[in-house]
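**Q** sequence? don't have it. structure:
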């Protein structure tokens, strides 16, 4: 017993190089937010940015809207150009304003990424453009799903499938035979 304890204590004598890892100084975004907005009105959604470490000075990062995956019309939302993490904190926040025009009850999305200047000595967790990528370290994008507030009865559709659920599709029609909801590839 004494011999095995002695070996466990002295086996791990290597130098700790964890400060050299890119995972020790990174920044990423909150992953997801849902919001329902009454038709023709506006709402504000708070987004968060998180850093792995604190700093003695404020850190400012650029917010980027991914226009290739964003489905809300650009004139119906406002995203600030930057977000700041205050000195001594590991978290900052920003406000996204959305106007409910043509959102539908299924909703539309805004995809927001993050960029930083090279001189900040931080790695960015992001998918957008040619930014640095740290897969799995934090959220790659902040996705806001905004939908029109449904003032009618909501419906939950539950479909039980066999092993081939990915081959299943469904459609829901109103009284005039217009499709009001549909889905594909049930897992």
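**A** Ah, there it is. These numbers come from a predicted model, not from an experiment.
**Q** rest of the way, CA atoms for contacts and neighbours
**A** Fine.
**Q** check contacts around residue 96.
**A** Contacts here follow Cα atoms under 8 Å, 6 or more residues apart in numbering; on that basis residue 96 touches 44-47, 77-80.
**Q** how about 7 Å then?
**A** 44-46, 78-79 (Cα atoms under 7 Å, 6 or more residues apart in numbering).
**Q** check those and tell me the two furthest apart.
**A** Checked with Cα to Cα, the contacts of residue 96 reach their widest spread between 46 and 78, with 12.0 Å between them.
**Q** packing partners for the host helix or strand of residue 44?
**A** Following DSSP states H and E, one finds residue 44 within strand 42-51. Strand 42-51 is packed against strand 26-29, strand 91-99, with contacts defined by 3 or more Cα pairs under 7 Å, 6 or more residues apart in numbering; DSSP states H and E.
**Q** if we go to 10 Å?
**A** strand 26-29, strand 32-37, strand 77-78, strand 82-85, strand 91-99, strand 142-148 (3 or more Cα pairs under 10 Å, 6 or more residues apart in numbering; DSSP states H and E).
**Q** adding another structure so you can compare the two:
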């Protein structure tokens, strides 16, 4: 029995040594990655902003290292004239952090655009995933956010937003969401005042959950069982 214990312990010792020799430690891997997969990038209305995206390496070198930065044009929806992205990124000697300064102008942002970046692979470099910069305009007034989760008939839903005088501020007519799935988001930048939001369904059977939020709370949060429609009056003030 003692001999069996001896051989078992010997086997485990050899196994552990073998694993430690074959598995490289993270600091030996030439690996680089963006700080996250998503990044919120706000742009002032009628202006431009520069923000810093961080990139980390798994190891530290005694010399500067330069990496190529690419734009995924297939996944990017931002206007090509709206953004400026450096072609390279340098991680200084003795550091594992590099900074990429991206500039975006308020050009055709509308309800939001995306700029997707990636680090170019090389034979001796492992890279993390892409980063998506979610671009939106910064509202200097009161930002109200509408979210709609579509049911099987998104073309049936329509809505209007009116000010206190009854003037339409924004609207979406029936059929505008035809063919869409999942969820949509719309941001309103409203001056101080009272507004009425009305949502309608063509066939009077509700058209998916929706919510209006402002200043960290819900104005309305509906499960979608509103029949032909419903309206909500609310006031915003900075």
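**A** Now that the structure is in, tell me what you want to look at. For clarity, every value in this text was computed on a predicted model and none was experimentally measured.
**Q** can you pull the TM-score for these?
**A** In this superposition the chains share a TM-score of 0.70, using TM-score structural alignment, normalised by the length of the first structure; 163 aligned residues with a Cα RMSD of 3.5 Å.
**Q** ok, back up a step: can you pull the residues that touch both of residue 46 and residue 78 of the first structure?
**A** Common neighbours of residue 46 of the first structure and residue 78, using Cα atoms under 10 Å, 6 or more residues apart in numbering, are 95-97.
**Q** and residue 81 of the first structure, what's its match in the second structure?
**A** Under the alignment (TM-score structural alignment), residue 81 of the first structure maps onto residue 87 of the second structure.
**Q** tell me how many other residues crowd its match.
**A** Neighbourhood size, residue 87 of the second structure [other Cα atoms under 10 Å]: 12.
**Q** thinking again about what came up before, just the buried ones out of the contacts of residue 96 of the first structure, please.
**A** Burial by neighbour count, judged by 16 or more other Cα atoms under 10 Å, picks out residue 79 from those.
**Q** and the contacts of residue 96 of the first structure as CSV, adding distance to residue 101 of the first structure?
**A** Formatted as CSV, the contacts of residue 96 of the first structure follow (distance: Cα to Cα, whole Å):
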residue, distance to residue 101 of the first structure
44, 14
45, 16
46, 20
78, 14
79, 17
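**Q** which of the contacts of residue 96 of the first structure lies closest to residue 165 of the first structure?
**A** residue 45 (34.6 Å).
**Q** if we can go back for a sec, to what extent does the strand holding residue 44 of the first structure diverge from the second structure after superposition?
**A** Superposed on the second structure, strand 42-51 of the first structure shows a mean distance of 1.0 Å to its aligned residues (mean Cα distance after the TM-score superposition for the first structure).
**Q** what's that strand aligned against in the second structure?
**A** Counting by TM-score structural alignment, strand 42-51 of the first structure corresponds to 48-57 in the second structure.
**Q** that stretch: how far from the chain's middle?
**A** Here stretch 48-57 of the second structure is found 15 Å from its chain centre; the criterion is Cα atoms, centre = their mean, to the nearest Å.
**Q** list of residues touching it?
**A** Counting by Cα under 10 Å, 6+ apart, 26-27, 29-36, 39, 41-43, 82-84, 89-91, 95-107, 119, 126-128, 131, 133, 137 sit against stretch 48-57 of the second structure.
**Q** of the residues you listed, just the buried ones, ChimeraX syntax please.
**A** Of those, the buried ones can be selected in ChimeraX as follows, counting by 16+ other Cα under 10 Å:
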select :31,32,33,34,41,42,43,83,89,91,95,96,97,98,99,100,102,103,104,105,106,107,119,126,127,128,131,133,137
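**Q** circling back: what comes up buried for the strand holding residue 44 of the first structure?
**A** Neighbour-count burial for strand 42-51 of the first structure flags 43, 47-51 (criterion: 16+ other Cα under 10 Å).
**Q** so after that strand, what's the next helix or strand?
**A** Using DSSP H and E, the helix or strand that follows strand 42-51 of the first structure in sequence is strand 59-65.
**Q** in that following strand, what's buried?
**A** Buried-residue list, strand 59-65 of the first structure, by 16+ other Cα under 10 Å: 59-61, 63-65.
**Q** mean deviation of that strand from the second structure?
**A** Strand 59-65 of the first structure sits 0.5 Å off on average (mean Cα distance after the TM-score superposition for the first structure).
**Q** all set now, cheers.
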